[in-house]
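Asks: Sequence and predicted structure are below.
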Amino acid sequence: LDAPGWYADADDTPYLPAVADAVRNGRVLSVLYRRWREPTDVRRRLEPYGLVLKAGRWYVVAGPGPRTFRVDQILRLDPCDEEFTRPGDFDLAAYWTAYRRDFHERLHRGEAVLRVAPGTRLTGAAGEALASGGEREADGWTRVTVPIESVDRAHDAFLVHGAAVEVLEPAELRDRIARTAGALARLYTRNPPDPAVTGRRDRPEGHLPGAGDPVTG
């Protein structure tokens, strides 16, 4: 598997082999784990049921519970001689699907109404909403309602699409993007740069064109 993106570093997971071994052999783990809330560093006894690789990040699903832990947040790991029995009715894929659905429901606390130009590809929950439907308008654009986490995150996510995405609602998000677009217009129309200073520079050898996957062939 080559899960991480081209421009993202993989997580540092020195304890991944030990966790995987405990999953295979049904052995309990004692870990020092770093979580986001206080106290941040806590001791946990884990019965590791399975491992999940999601977008280049490893998670271990462990009992009792079960609960989900990031492998890269394990600060110390002490194997134990104690064995455990994984529940016979535990289904890792089913658990992860439910966990992911619950995560998105907690994460997306609002909605935005968009107009999306033909051929535009959105990502994440917005992309799923666009793929599942929407109202096709006479000019070929699609009106769609998408979940958003917050105005701040939605502003950044939709702004990268430039004029291919128009936010209709909520008004706060539309106004925020309009202000940013106005600021960009003012920035790029005043004091044109000196061509002698900002002339074209050759790309270094091996430079990949664009921000997507490398072009081959």
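Replies: Yep, it's here. Residues are numbered from 1 along each chain as shown.

Asks: Going by C-alpha atoms from here, please, whenever you check contacts or count neighbours.
Replies: Noted.

Asks: Quick one: the helices in the chain, in order.
Replies: 16-25, 92-107, 124-132, 151-159, 171-189 (DSSP state H).

Asks: can you list those in TSV and add distance to Thr142 and mean neighbour count?
Replies: Shown next, in TSV, are the helices of the chain (distance: least, CA to CA, whole Å; neighbours: other CA atoms under 10 Å):
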stretch	distance to Thr142	mean neighbour count
helix 16-25	44	16
helix 92-107	23	12
helix 124-132	8	15
helix 151-159	15	16
helix 171-189	17	13
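
Asks: Now those in CSV, please, with extra columns for distance to Pro48.
Replies: Supplementary listing: the helices of the chain in CSV, determined by distance: least, CA to CA, whole Å:
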stretch, distance to Pro48
helix 16-25, 5
helix 92-107, 11
helix 124-132, 29
helix 151-159, 34
helix 171-189, 42
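
Asks: take a look at this one as well, against the first:
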Amino acid sequence: MKSSRLVSILLLLQTRGRMTAAQLAEELEVSVRTVYRDVEALSAAGVPLYGDAGHAGGYRLLDGYRTRLTGMTAGEAQALFLSGVPGPAADLGLGSVLAAAQLKVRAALPAELRAHADRISGRFHLDAPGWYADGDETPYLSAVADAVWNNRILDIVYRRWRVPTDVERRLEPYGLVLKAGRWYVVAGPGPRTYRVDQILQLTPSSEEFTLPDHFDLAAYWTAYQRDFHARLQQGEAVVRLAPGVQLARQTVAGGHTDDEGWTVATVPIESLDHAHAEFLCLGTGVEVLEPPELRARIARTVAELAERYGNSGVPGGD
């Protein structure tokens, strides 16, 4: 967008000093002609920059001119990275500094860019959690975030799904991840992933830890999700799908159309219990061919339903 380029030119000149149009064009991956137009727009907006001709020429800002962006505090800079997600910023205790950061950025922009920023904030809003998620109670989120920022060890009581359910853990919190409205802390040793809402007790420690040199939070989370989905899909089923029927989540592989127009395909399944419930939701739009135990289980359920409901209340029944 033009507005983002104008801000980039302003900050490049402020931090690097004199730059030629060619250097700016290479940095911004645009043409030199585009840089000329952007510089004219900045000048028209009241930014005091000028250009010098010659071998040592280029554009630079008037001596002493600084945008007010440099007045941001460390806390506001951290909050700014969450500026598109005000809910999580508030969860982490950064709501007030986020508002202050946005105010400073807005005040530092030329009138043209300020109007554009106001228009974006009025037209776009991000609400990450799903419709049917009430949101998890995370009373210890701020304490976990503080330990992440300061490399402090945490002693917690954690509730997991298997027995024993409530266990004590000593964590080295490497980072926080927000996924579909739910907070996770990635922590050593391991590292391993813990749901923040499942922390029952938390005791902060003054003891510090050293983050592993090559740890990359984004790379770890990508690998973790890939492994999670691989562990979920532990089996396969062969099904027939009626015309127009689609599966909500499963990836269909090797599908072909039979003589009746139904699609015969192999789909991954998490478990017999999960597949049983999923396929029953499709009613008469699906027929399970394999595995035999899943087909037999669905047949028993259908027979039980038929016996329970019988023909009573069915139009045309006896």
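Replies: Sure thing, it's come through. Remember, predicted model here, so these are calculated numbers, not experimental data.

Asks: do you know which of the helices of the first structure lies nearest Glu82 of the first structure?
Replies: Shortest distance between Glu82 of the first structure and these, using CA to CA, is found for helix 16-25: 10.5 Å.

Asks: in the superposition, what's the average offset of that closest one relative to the second structure?
Replies: When the second structure is superposed, helix 16-25 of the first structure averages 2.1 Å from its matched positions, counting by mean CA distance after the TM-score superposition for the first structure.

Asks: so that helix corresponds to what in the second structure?
Replies: On the second structure, the counterpart of helix 16-25 of the first structure by TM-score structural alignment is residues 141-150.

Asks: For the matching stretch, report the contacting residues that lie outside it.
Replies: In this structure, residues lying in contact with stretch 141-150 of the second structure by CA atoms under 8 Å, 6 or more residues apart in numbering are 91-93, 153-154, 173-176, 185, 196, 204, 208.

Asks: are any of these buried, and which?
Replies: Neighbour-count burial (16 or more other CA atoms under 10 Å) applied to the contacts of stretch 141-150 of the second structure gives Leu92, Gly93, Ile153, Leu154, Pro173, Tyr174, Gly175, Leu176, Val185, Val196.

Asks: Neighbours of Arg143 of the first structure, how many?
Replies: Applying other CA atoms under 10 Å, we find 21 residues neighbouring Arg143 of the first structure.

Asks: from the middle of its chain, how far away would the match of helix 16-25 of the first structure be?
Replies: Relative to its parent chain, stretch 141-150 of the second structure has a centroid offset of 19 Å by CA atoms, centre = their mean, to the nearest Å.

Asks: Let's see which of the contacts of stretch 141-150 of the second structure end up in strands.
Replies: When the contacts of stretch 141-150 of the second structure are checked against strands (DSSP state E), the matches are Ile153, Leu154, Pro173, Tyr174, Gly175, Leu176, Val185, Pro204, Glu208.

Asks: Could you export the residues you listed as TSV, including distance to Arg60 of the second structure?
Replies: Output for these, formatted as TSV (distance: CA to CA, whole Å):
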residue	distance to Arg60 of the second structure
Ile153	47
Leu154	49
Pro173	44
Tyr174	41
Gly175	40
Leu176	40
Val185	45
Pro204	49
Glu208	45
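
Asks: and of those, the nearest to Ala275 of the second structure?
Replies: Closest to Ala275 of the second structure, out of all of these and judged by CA to CA, is Val185, at 30.4 Å.

Asks: Pull up the gap between the closest one and Leu176 of the second structure, please.
Replies: 5 Å (CA to CA, to the nearest Å).

Asks: Which stretches in the second structure count as strands?
Replies: Using DSSP E, the strands found in the second structure span residues 49-52, 58-61, 152-159, 166-179, 182-188, 192-195, 199-208, 235-241, 253-257, 263-269, 286-290.

Asks: which stretch among these comes nearest Ala41 of the second structure?
Replies: From those, taking CA to CA, the stretch that ends up closest is strand 49-52, at 11.0 Å.

Asks: what stretch of the first structure lies opposite the closest one in the alignment?
Replies: Strand 49-52 of the second structure corresponds to no residue of the first structure when matched by TM-score structural alignment.

Asks: Give me the distance from that strand to the chain's centre.
Replies: 42 Å.

Asks: Flag every buried residue along that strand.
Replies: Neighbour-count burial for strand 49-52 of the second structure flags Leu49 (criterion: 16+ other CA under 10 Å).

Asks: Distance of the residue nearest the centre of the second structure relative to Arg195 of the second structure?
Replies: Centroid-nearest residue in the second structure: Lys179, 5.6 Å away (criterion: CA atoms, centre = their mean). In this view, Lys179 of the second structure and Arg195 of the second structure are 10 Å apart by CA to CA.

Asks: and what of Pro86 of the second structure?
Replies: Distance, Pro86 of the second structure to Arg195 of the second structure, using CA to CA: 21 Å.

Asks: With Tyr132 of the second structure instead?
Replies: 19 Å.

Asks: neighbour count winner among the two?
Replies: Using other CA under 10 Å as the criterion, Tyr132 of the second structure and Arg195 rank with Arg195 on top: 18 against 6.

Asks: What residue in the first structure is paired with that one?
Replies: Under TM-score structural alignment, Arg195 of the second structure pairs with Arg70 in the first structure.

Asks: just to revisit the earlier point, quick one: closest of the helices of the first structure to Pro118 of the first structure.
Replies: With respect to Pro118 of the first structure, and counting by CA to CA, the nearest of the helices of the first structure is helix 124-132 at 11.2 Å.

Asks: Provide a list of residues in contact with the aligned partner of Arg35 of the first structure in the second structure.
Replies: Using TM-score structural alignment to pair residues, one finds that Arg35 of the first structure aligns to Arg160 in the second structure. By CA under 8 Å, 6+ apart, the residues touching Arg160 of the second structure are Asp166, Val167, Gln198.

Asks: What lines up with the residue nearest to the centre of the second structure in the first structure?
Replies: Match for Lys179 of the second structure (TM-score structural alignment): Lys54.

Asks: Which residues are in contact with that match?
Replies: Ala3.

Asks: ok, now how distant is it from Arg100 of the first structure?
Replies: 10 Å.

Asks: Also Ala181 of the first structure?
Replies: Relative to Arg100 of the first structure, and taking CA to CA, Ala181 of the first structure is found at 34 Å.
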